[in-house]
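Undergrad: sequence first, predicted coordinates after that:
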Amino acid sequence: MKIHFIAIGGSAMHNLALALANKGYTVTGSDDVIFEPSKSRLNAEGLLPAEFGWFPEKIHNDLDAIVLGMHAKADNPELLKAQELGLTIYSYPEFLYEQSKNKTRVVIGGSHGKTTITSMILHVLDYHKIDVDYMVGAQLDGFDRMVHLTQENDFMVLEGDEYLSSAIDRRPKFHLYKPNIALLSGIAWDHINVFPTYEKYLEQFRIFVDSIVKGGSITYNEEDLEVKKVVEASENTVRKLPYVTPEYSVVDGVTLLQTPEGLMPIEVFGKHNLSNLAGAKWICQNMGVDEDDFYEAIASFKGASKRLEKIAESTSSIAFKDFAHSPSKVAATTKAVKEQYPGRKLIAFLELHTYSSFNPEFLKEYKGALDAADEAIVFYLPESVAIKKLKEVTPSQISEAFQRNDLRIFTDSASFHQFVNDKDYKNSIVLFMSSGNYGGLDLGSVTNRIGKLKF
């Protein structure tokens, strides 16, 4: 097959392009800008466009299909040419469904935890040398890429994102996968730019549960009341399999998981990650992995990239970075680190830069999110707010939202970077939370001061 990618440089898109090339497809693509590591990875496989930009002449009738990335706009010249020629145009999730429609599809959904749960499942399967197709939203140790596609594998494991599919397909991605086996980890309002009310956001998860193939199953976190209500209210004829956080304890900075064979030390920590582990266990069992084999494999799981990832450690200090930016993720991550190291000072840095985090109504959701930290610092750039064409957000609004009197707030990169670089981190646990880069902060130099560099 000949496939052309419009916006090939995206994290998900370039991984799919690599997977298809590996499968033997002829792959071409375009993009107006491509950053690392996508650029080097595409170049290594001969898939990097010769020049950046959009070139309608690349679109012709010999192409079997177009894959349209979320980065491409509805007036993209290549998209318009493809529409004019009547070519088959897929969004990223539509194409993944086409590749997996004759397989058993396992879809992991939820506002939080889906990347970690998908990663746990893939780690266990890989440990036991069980081959599956997959798509996951993070780079995993031991895996060459984030997407893997074959003709022969029976299962396809998919991380089910609730964000929109493309500029011309406004359906959430996880509505398109039609799972045979599904999981729902949690529901907490997010993506306010496309789901302006909580009810509208909640409706997407109802549709997801109803999209499960009849006779399939939904494994769900019954400790999340919204998840419980959505799943139990669904009239879809599927098996409903609840899970809860397993028993565990923390001793000298080590989390011990209660198993049928007794306490077992594990690498990940925090109640939210133990809940994720419970969900992953049930999914693996549904896929034929027995309980003992799951525990044997999960003991060596160190976490997904940027999800409570340890980046530096010395005898007196440890630094973590986490993708957390939404209120529920920030709260869960901060509590997890404090629970793991109760006797140490916790310094938490949070960058706000998503569309949702600058909305005055959504800001209220951050109340108490940083309470577990001994010292809490928030950084955001007013120019980021302006770029998103939103109303000005003031430091007083941020302070009022978090409801923490000693919250430090920085609104320019220079002063924030100086504060971070001058900080004394002795006898502390340091937590960096963001899906951005803190205004260009050299995180490597900071963590090098804290301890041995881990990345």
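TA: Perfect, I can see it now.
Undergrad: CA atoms for contacts and neighbours, from now on please.
TA: Fine.
Undergrad: residues in contact with stretch 147-156?
TA: Here stretch 147-156 makes contact (C-alpha atoms under 8 Å, 6 or more residues apart in numbering) with 12, 15-16, 19-20, 23, 99-100, 103-106, 131-136.
Undergrad: what's the end-to-end length of it?
TA: Taking C-alpha to C-alpha, to the nearest Å, stretch 147-156 runs 10 Å from one end to the other.
Undergrad: next, the buried residues of it.
TA: By 16 or more other C-alpha atoms under 10 Å, the buried positions in stretch 147-156 come out as V147, H148, L149, T150, F155, M156.
Undergrad: check those residues and tell me the two furthest apart.
TA: The distance between the two most remote of the buried residues of stretch 147-156 (C-alpha to C-alpha) is 13.2 Å, for V147 and F155.
Undergrad: structure B:
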Amino acid sequence: MPQAYHFIAIGGSAMHNLALALHQQGHTVTGSDDEIYEPARTRLDDKGLLPTEMGWFPDRVHTGLDAVILGMHARLDNPELERARALGLTVFSYPEFIFEQSKQKQRVVIAGSHGKTTITSMILHVLKYHHRKFDYLVGAQLDGFDTMVGLTDDTSADAAPVIIIEGDEYASSPIDRRPKFLHYHPHMALISGLAWDHVTIYPTYDEYVDQFELLADQMPKSGVLIFDETDNMLDVIGAKERSDVQKVPYEAHPHVIRDGHTYLTTTTGGEIPLQVFGLHNMKNIAGAMAVCDRLGVTDEQFYEAIQTFKGATGRLETVALSGNRIVYHDFAHAPSKVEAATEAVKAQYPDKQVLACVELHASSILNSAFLAEYRHTLDKADVTAVYFNAHTLAVKRLEPISPADVLNAFDKPGLQVFTEIADLEAFIKQNQANTDIFLLMSSAVPRPGTFGGMDLTKFV
């Protein structure tokens, strides 16, 4: 039965995708936001869902609505939220709404500090390759998928029996600071690895880890907990006794690197060529394979499908290629991700010169107390640089940091630190002739504003 939903902060990455998915189902969707960026702006406009005027308008919230969906970027004093509460309307956070829509489905949640988008993407790719029915929620736009959210009506003949959810530990909404993944109540959960992140939400490492232990403790009887056994903290969480919960540890899938290409080594199918690489991706593959196995996908079917997986958008993504010279961009901003990406590229191309550059941009990173977490994360690269914009610090009202603070934190001999994009660009051009592989890491997929709008394709 068609419903009427209003989105507060409809322009968010996840929010606008959910709005599109509900619109596609035939529901009435309205929304508001104070600012909407691309690609959300065009995608909403194409479906007639773009607000006619930016801002908050309490009269858009009325008793004819079945529910209001509240985005994380709205403030506590949002006038539309206040209006919804005054009218006694049902207000869902994004994860609460996803749970409501999937109560009759098998829920599979992929969590962890790193790798969750890629693991979720791998699972979706394999299931789609073999024409399985599934609903999904993933944190990146994927090839072959129109939206980042896919929902089917449980009452329809085409209802999917399972939903694959990328579950993050960010707060659920302005009025609910619990991690999103605690709202999904999974039957099967995978935790990919833990590294302190989101320091603005979780001031200590212990507080951060506690959220994942809560997720594991939440598993129902006959639930399945899949975890990276090479992660020391996850090994502790996984070893905890939980009544009637099946524990499935995994480690990196056996593989070999030859002439700049990575192959899975198997006992039955020989070597399986891949389009992704890096030790972290071999762990991601092993985790995805464990989930798919429990969804009825055989090893042979998994290996057949994974050969055509090109990676999630922005994750070690090739943005330019010419001859033997390659420019990669990676959504790597947290220390563990910077280290994993740098080590992956150098392992894939051990005989080539690698230039690695990190843009410090996210609020949770531009923090002098947190910078020490980056120590030695760039050690595997041959030439290194860090860029941050001092203006960003001022706009976000963050404590100032200096190039000296960054140098001390990374502790990498020869590291260059830049606060002006022109100086960074000159540095890269200076090293261009002797560099084979360029690895640019930032807190967003390539877009205007990443690395000051620098054209990443011109270094090949």
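TA: Nice, I can see it. The structure presented is a predicted model; accordingly, all values stated were derived computationally and were not measured.
Undergrad: could I get the TM-score for this pair?
TA: The TM-score (TM-score structural alignment, normalised by the length of structure 1) is 0.96; 448 aligned residues with a C-alpha RMSD of 1.3 Å.
Undergrad: sec struct for I257 of structure 2, please.
TA: Under DSSP: H, G, I helix; E, B strand; the rest coil, the three-state class of I257 of structure 2 is strand.
Undergrad: distance of it relative to Y250 of structure 2?
TA: 20 Å.
Undergrad: more crowded one of these two?
TA: Comparing I257 of structure 2 with Y250 by other C-alpha atoms under 10 Å, the one with more neighbours is Y250, at 19 against 14.
Undergrad: so what corresponds to the more buried one in structure 1?
TA: In structure 1, the residue paired with Y250 of structure 2 is Y243, using TM-score structural alignment.
Undergrad: also T63 of structure 2?
TA: Per TM-score structural alignment, T63 of structure 2 is aligned with N61.
Undergrad: against structure 1, what's the mean shift for the helix or strand in which I163 of structure 2 is found, could you check?
TA: I163 of structure 2 is located in strand 162-166, with elements delineated by DSSP states H and E. In the superposition with structure 1, the average deviation recorded for strand 162-166 of structure 2 is 0.3 Å (mean C-alpha distance after the TM-score superposition for structure 1).
Undergrad: that strand maps to which residues in structure 1?
TA: Across structure 1, the stretch matching strand 162-166 of structure 2 (TM-score structural alignment) is residues 155-159.
Undergrad: and for stretch 85-105 of structure 2?
TA: Against structure 1, stretch 85-105 of structure 2 falls on residues 83-103 (TM-score structural alignment).
Undergrad: picking up where we left off before, the match of Y250 of structure 2 touches A278, doesn't it?
TA: Yes: the criterion here is C-alpha atoms under 8 Å, and Y243 of structure 1 meets it with A278 at 6.5 Å.
Undergrad: how about V199 of structure 2, what does it touch?
TA: Each residue near V199 of structure 2 by C-alpha under 8 Å, 6+ apart is listed here: S364, I365, F370.
Undergrad: hmm, I was thinking of A312 of structure 2
TA: So A312 of structure 2 contacts T117, T118, S121, A140, Q141, L142 (C-alpha under 8 Å, 6+ apart).
Undergrad: L274 of structure 2 maps to what in structure 1?
TA: In structure 1, the residue matched to L274 of structure 2 (TM-score structural alignment) is I266.
Undergrad: could you do Q301 of structure 2 as well?
TA: In structure 1, the residue matched to Q301 of structure 2 (TM-score structural alignment) is D293.
Undergrad: okay, and its match sits in which element?
TA: Going by DSSP H and E, D293 of structure 1 is part of helix 291-298.
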